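> no sequence on hand, only this structure:
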């Protein structure tokens, strides 16, 4: 028998795009003795397991045949109506037909990349930026260009210059409690970003997974709510951080033509988001007080954020700097020159403490002295112990 011929190799994109650094760290640090500040994982003890179980039971008992059947690609009308009402109540008039229910906000990003980008298209991102979006744009074959940022986020003047020079298709931004830095773009800058997009001809993808997790300060309007940006901004949201990430429920609000394009792409990807999950979420939102649940989560996370901020001065070497987020899940740390958080991670894991090095969040030249610390998964006393271990590593 002649030797077997190997099958064709993976596509160049699949070979070129690396795995998620965060996911790889989580796999290494899954041991129960490890205190992990690495993943942006909601605290599981705060899930409303009883409320969600009751919602699933009610749906299966009362509408089981519908819940277990195929559904429309756009999403359950009842769930879309609830999401539309929540957005409208926060100052962004929205109807159910303005929305597409997605399998998590991450799928929304993938749908947009397929709908808007061709290989070689240019996209702009924050510097540093959300790590997983680099995978999405990488698989799309896009050229990713970072936009300079400061403590208030995207610099509108730098954005204007880059749009003029690079002719990008879209700007991707997490303007509220950004991942990884935790910073929030103020309202005047959001208006300026919308003005640049309107004047230069640019799509804005505004990702808002953390907006409900505000612990202090005033709510800032979405970029999508500014008139100059209304016809060119896609707003992504998710129930992952306020209800359950395992349900994989997100949504996409976009102008009609773009949303319809995403509907067609979703049909080719998974036909629709699981029916039973959508109906259970709609039932939960009808039967339970989501606002009260979010308030409970906020109170717990606020205490955890405060515990981390209180412990950082003693845990980090002199000359370190860090953000003080008004909400969200992350504190961004910059150690003094000479520290390399990538090299230090192995020693940290040996001390049963984990974080995410900052380098993977950069598109171009990384700052290897940076790290991202998530404060939501552990209780304050565990955070204090984790910072004690981190201090040993850094010494």
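Yep, that arrived. For clarity, every value in this text was computed on a predicted model and none was experimentally measured. Numbers count the residues shown, from 1 in each chain.

> contacts, neighbours, all on C-alpha from now
OK.

> just the strands in the stretch 151-300 of the chain please.
153-154, 170-173, 203-207, 233-238, 250-253 (DSSP state E, counting those that start in this stretch).

> this is the other structure I want to compare:
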């Protein structure tokens, strides 16, 4: 029999990827994935942009390129981050990756030995769990509330966790909860972690998708030691199929990422990079983001209104100011996986929340997405979900 590496024994399929297979059936109303709305992709503009790139620099666009990425795009990303999130990056601080997911994989290679500790939010982003789990670390979960990581718990775990190598957080409209850290909690976090020589990953795929209030300063803008590594992506603000993200960090850290990316894939698609750069030069990217925000805000508002009407009173849920997700906490007597089985019979789907806890537990939670369905399908999906929840909570009445 063929023998596999021991690490394969600990890997499991992504619950979201597996769920997407089920929701390919168009009859199912999917509140499960985190997919952007495809009708908002600038298809015509991208066709023209791609054509222009091929006509102007086709040889370079279809050729091998440097691992670091297309220099003009790296400069554009640095400028945008500095303007939006008060960072101070230059092009030399940017590495282009195959989506921010590759940044997670590269981080495991750069930082983690078996048994090292990763400090994370509770709950945390599922794809980060899966990416880091390959390297067999220990996940140390920091409890969170409506403002982010609870500072007292963070400080206690920083002081008592041995072999702590990495802190991973999503401060803006976190996946799965939708919570955005307050400005004060961000300052407290940076005060705490700055006392230790550990790397901090600030993953920010949703930060520009704020529907109320002003953009908050990034953790990196408060970094005085150069320990914060930023992840970004065009997947949520533009086109996920292009698979273009980035890692932004101090040069001494970034060179390690470049080394491991060289051994992984040489470089990210030259054509995708040049096409995005050309789009940024030729079109109003901010205006495109505003269109996305207006659509998602309407969908979020409809979902919240329908949940208030259809859900039993004992069910709690977040009311995010941006991002793509609403987090639901059910009474402890309910298991979201059981509910999902019934919901699929009613042709509506969501992601059970237990998958977002690397050490298990909290099976009475679920994540709902509002970006990918139309307003009508959101309303109908919540109606069906609410009906199932009422039946599960009070079976005698049905």
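On my side now, so go ahead. The structure presented is a predicted model; accordingly, all values stated were derived computationally and were not measured.

> give me the TM-score for this pair.
The TM-score (TM-score structural alignment, normalised by the length of the first structure) is 0.96; 388 aligned residues with a C-alpha RMSD of 1.0 Å.

> of the strands of the stretch 151-300 of the first structure, which is nearest residue 260 of the first structure?
strand 250-253 (10.9 Å; C-alpha to C-alpha).

> that closest one aligns to what range in the second structure?
Counting by TM-score structural alignment, strand 250-253 of the first structure lines up with residues 245-248 of the second structure.

> follow-up on the earlier one: can you put the strands of the stretch 151-300 of the first structure in CSV and add distance to residue 112 of the first structure and mean neighbour count?
Shown next, in CSV, are these (distance: least, C-alpha to C-alpha, whole Å; neighbours: other C-alpha atoms under 10 Å):
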stretch, distance to residue 112 of the first structure, mean neighbour count
strand 153-154, 21, 26
strand 170-173, 10, 22
strand 203-207, 9, 23
strand 233-238, 9, 24
strand 250-253, 9, 26
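
> can I get those strands in CSV including distance to residue 311 of the first structure?
CSV is the format used below for those (distance: least, C-alpha to C-alpha, whole Å):
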stretch, distance to residue 311 of the first structure
strand 153-154, 25
strand 170-173, 30
strand 203-207, 30
strand 233-238, 31
strand 250-253, 34
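
> right, and the ones you listed - which one's nearest residue 58 of the first structure?
Judged by C-alpha to C-alpha, the one of the strands of the stretch 151-300 of the first structure that comes nearest to residue 58 of the first structure is strand 250-253, at 21.9 Å.

> before we move on, back to that, residue 142 of the first structure is nearest to which of the strands of the stretch 151-300 of the first structure?
Comparing the strands of the stretch 151-300 of the first structure by C-alpha to C-alpha, strand 170-173 comes nearest, at 10.7 Å.

> and the closest one, how far from the chain's centre?
Here strand 170-173 of the first structure is found 13 Å from its chain centre; the criterion is C-alpha atoms, centre = their mean, to the nearest Å.

> mean distance, that strand to its aligned residues in the second structure?
Mean deviation of strand 170-173 of the first structure relative to the second structure after superposition (mean C-alpha distance after the TM-score superposition for the first structure): 0.5 Å.

> state the span of the second structure onto which that strand is aligned.
Against the second structure, strand 170-173 of the first structure falls on residues 166-169 (TM-score structural alignment).

> also stretch 309-322 of the first structure?
The aligned range for stretch 309-322 of the first structure in the second structure is 304-317, by TM-score structural alignment.

> that stretch: end-to-end distance?
Criterion C-alpha to C-alpha, to the nearest Å; first-to-last residue distance in stretch 304-317 of the second structure is 9 Å.

> equivalent analysis for stretch 128-144 of the first structure, please.
Stretch 128-144 of the first structure has its terminal residues 12 Å apart, counting by C-alpha to C-alpha.

> residue 52 of the first structure corresponds to which position in the second structure?
Taking TM-score structural alignment, residue 52 of the first structure has residue 46 as its aligned residue in the second structure.

> ok, average deviation of the helix or strand hosting its match from the first structure?
Using DSSP states H and E, residue 46 of the second structure sits in helix 43-61. Its aligned residues in the first structure lie a mean 0.8 Å from helix 43-61 of the second structure after superposition (mean C-alpha distance after the TM-score superposition for the first structure).

> thanks a lot, see you next time.
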